[in-house]
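Student: dropping the sequence and predicted coords here.
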Amino acid sequence: MPVLLIIDMQVGMTWPQADVRNNLDAEARIARLLDAWRRAGEPVVHVRHLSRTPGSPFWPGQPGAEFQPALAPRDDEHVVDKHVTDAFTHSGLERWLHARGLRELVVCGVSTNNSVEATARSAGNLGFCTRVVSDACFTFDQTDLRGVRHAAEEVHQMALANLQGEYASIVDTGAALALLS
């Protein structure tokens, strides 16, 4: 039974200062996955980033730290709070999954090259069968250390390439939904 792991789909990710992004339909695809998992009665885990940096939109208690209403967890869905990019670090997520015998993860959310990549790397290293849903993740434009700006889609594709094979399998929404069959 695959667990749907939704990463950092918080209100602050929708604010203009979040910068230029790719996959403008990612939230709709995540909502589609969430609905399918709920209808199938399969486990869903919502990951929430709570920043330790004062003034961050993700500072606890701030509106930006709240889940986006359309993707908010139900009372029976597990919520993991994290303070770093990786959802496994100091969160109890690994223990929660093992206690339930859950070994397959379907990962979606934001940012592809940040929390999604960090979490998928850890999941793969911990032995979980991990799939990252490429069209249900997104990221933002990035400037490299040379000062060269890279488009969000390029950053997204490179992050997925970093994961493919060694840490995770990269799938699209259709392939992720087929796992419920």
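Tutor: Everything's here; your move.
Student: from here on, contacts and neighbour counts on C-alpha atoms
Tutor: Will do.
Student: report the contact partners of S134.
Tutor: Contacts for S134 (CA atoms under 8 Å, 6 or more residues apart in numbering) come out as C108, L160, I170, V171, D172, T173.
Student: again with M1
Tutor: Applying CA under 8 Å, 6+ apart, the residues near M1 are E42, P43, L102, R103, E104, L180.
Student: so how far is P57 from it?
Tutor: Using CA to CA, to the nearest Å, we find M1 at a distance of 34 Å from P57.
Student: follow-up on the earlier one: quick check, nearest of the contacts of M1 to H156?
Tutor: E104 (22.7 Å; CA to CA).
Student: dropping in the other structure now:
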Amino acid sequence: MSETKKALILVDVQKAFEDKKWGERNNQEAEENMRKILQLWREKKWIVFHIQHTSDNPNSVFHMANKGFAIKEIVEPIEGEVIITKKVNSSFIGTNLEEQLKANEVSTVVITGLTTPHCVSTTARMSGNLGFDTYLISDATAAFGLKDQNNRYYDAETIHNVSLATLHGEFATIRTTEQLINSL
């Protein structure tokens, strides 16, 4: 990884994803890996962004009044870390994330969070398209199983791996937590 200014983006690491409605999930160690990366970022005093998904629907697990809106304690923000709320999959749409990255002269972005095929991949695509040197940490993200338009089920690990494959080399560089830490 280059010596440029770096930022860590933790996407939607919220209690909402503990709801049983999502079904089976892969990568049960994702949050622990996020914590390790966050700890390193804090030690180096690098920029950290916590992205929080919100919904206007009061019945949504992501509504601000519901317990699912909260960021998980394992990566709870501390003073000085930026919290950005969003209403769509991309952390860049309808937020000032791009402006904050540019104002801080960040050129390298490391992305972790939930879930790989949705907000994480959308944020990684946008980051790459905006010209940031983007890294997505494969074991610090996770997916849930999904059904396609023909009601065929794909398990969480398959969804996760296919999502990573669609990003690697075009929008982002895919690394593990260990690979990332060893490169810094």
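Tutor: Noted; the coordinates are in hand. Small disclaimer: the values here were computed from a predicted structure and weren't measured.
Student: drop the TM-score for these two in here.
Tutor: Once superposed, chain against chain, the TM-score is 0.96 (TM-score structural alignment, normalised by the length of the first structure); 180 aligned residues with a CA RMSD of 1.0 Å.
Student: picking up where we left off before, ok, and the most crowded of the contacts of M1 of the first structure?
Tutor: P43 (19 neighbours; other CA atoms under 10 Å).
Student: excluding its backbone neighbours, what's nearest it?
Tutor: Of all residues not flanking P43 of the first structure in the chain, V3 sits nearest, at 5.0 Å (CA to CA, 6 or more residues apart in numbering).
Student: what residues sit buried inside stretch 73-92 of the second structure?
Tutor: By 16 or more other CA atoms under 10 Å, the buried positions in stretch 73-92 of the second structure come out as V75, P77, I83, I84, T85, K86, V88, N89, S90, S91, F92.
Student: can you find the partner of the fifth one in the first structure?
Tutor: This points to T85 of the second structure. Alignment note: T85 of the second structure maps to D81 in the first structure; criterion TM-score structural alignment.
Student: select the longest strand from the first structure.
Tutor: Using DSSP state E to define each element, the first structure has its longest strand at strand 129-138.
Student: that one aligns to what range in the second structure?
Tutor: Using TM-score structural alignment, strand 129-138 of the first structure corresponds to residues 133-142 of the second structure.
Student: stretch 107-117 of the first structure too?
Tutor: Using TM-score structural alignment, stretch 107-117 of the first structure pairs with 111-121 in the second structure.
Student: repeat for stretch 18-33 of the first structure
Tutor: Going by TM-score structural alignment: stretch 18-33 of the first structure matches residues 22-37.
Student: now do the helices in the second structure.
Tutor: With DSSP state H as the criterion, the second structure has helices at 30-44, 97-103, 121-129, 156-167, 177-183.
Student: with adjacent residues omitted, what lies nearest to D56 of the second structure?
Tutor: Closest to D56 of the second structure by CA to CA, 6+ apart is H63, at 6.1 Å.
Student: roughly how far apart are whichever residue in the first structure pairs up with the one you found and D81 of the first structure?
Tutor: Using TM-score structural alignment, the equivalent of H63 of the second structure in the first structure is W59. Distance, W59 of the first structure to D81 of the first structure, using CA to CA: 12 Å.
Student: overlap of the contact sets of those two?
Tutor: What both W59 of the first structure and D81 touch, as defined by CA under 8 Å, 6+ apart, is the set L50.
Student: what's around G92 of the first structure, how many residues?
Tutor: The burial count for G92 of the first structure: 13, using other CA under 10 Å.
Student: what do you get for the one 4 residues further on?
Tutor: W96 of the first structure has 13 neighbours, counted by other CA under 10 Å.
Student: map it across to the second structure for me.
Tutor: Checking with TM-score structural alignment, W96 of the first structure has Q100 as its match.
Student: what count of nearby residues applies to the closest residue to K72 of the second structure other than its chain neighbours?
Tutor: The shortest distance from K72 of the second structure to any non-neighbouring residue, by CA to CA, 6+ apart, is to Q14 (5.2 Å). Here the number of neighbours of Q14 of the second structure (other CA under 10 Å) works out to 23.
Student: now do the one 10 residues further on
Tutor: The local packing count at E24 of the second structure equals 13, with neighbours defined by other CA under 10 Å.
Student: my guess is it contacts Y153, does it?
Tutor: No: taking contacts as CA atoms under 8 Å, E24 of the second structure lies outside contact range of Y153: 11.4 Å.
Student: mutual contacts of those two, please.
Tutor: Common neighbours of E24 of the second structure and Y153 (CA under 8 Å, 6+ apart) are G145.
Student: any idea how far V162 of the second structure is from K147 of the second structure?
Tutor: 14 Å.
Student: follow-up on the earlier one: mind putting the buried residues of stretch 73-92 of the second structure in JSON lines, distance to R125 of the second structure included?
Tutor: What follows is the buried residues of stretch 73-92 of the second structure, written out as JSON lines (distance: CA to CA, whole Å):
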{"residue": "V75", "distance to R125 of the second structure": "23"}
{"residue": "P77", "distance to R125 of the second structure": "25"}
{"residue": "I83", "distance to R125 of the second structure": "20"}
{"residue": "I84", "distance to R125 of the second structure": "18"}
{"residue": "T85", "distance to R125 of the second structure": "19"}
{"residue": "K86", "distance to R125 of the second structure": "16"}
{"residue": "V88", "distance to R125 of the second structure": "14"}
{"residue": "N89", "distance to R125 of the second structure": "11"}
{"residue": "S90", "distance to R125 of the second structure": "9"}
{"residue": "S91", "distance to R125 of the second structure": "10"}
{"residue": "F92", "distance to R125 of the second structure": "10"}
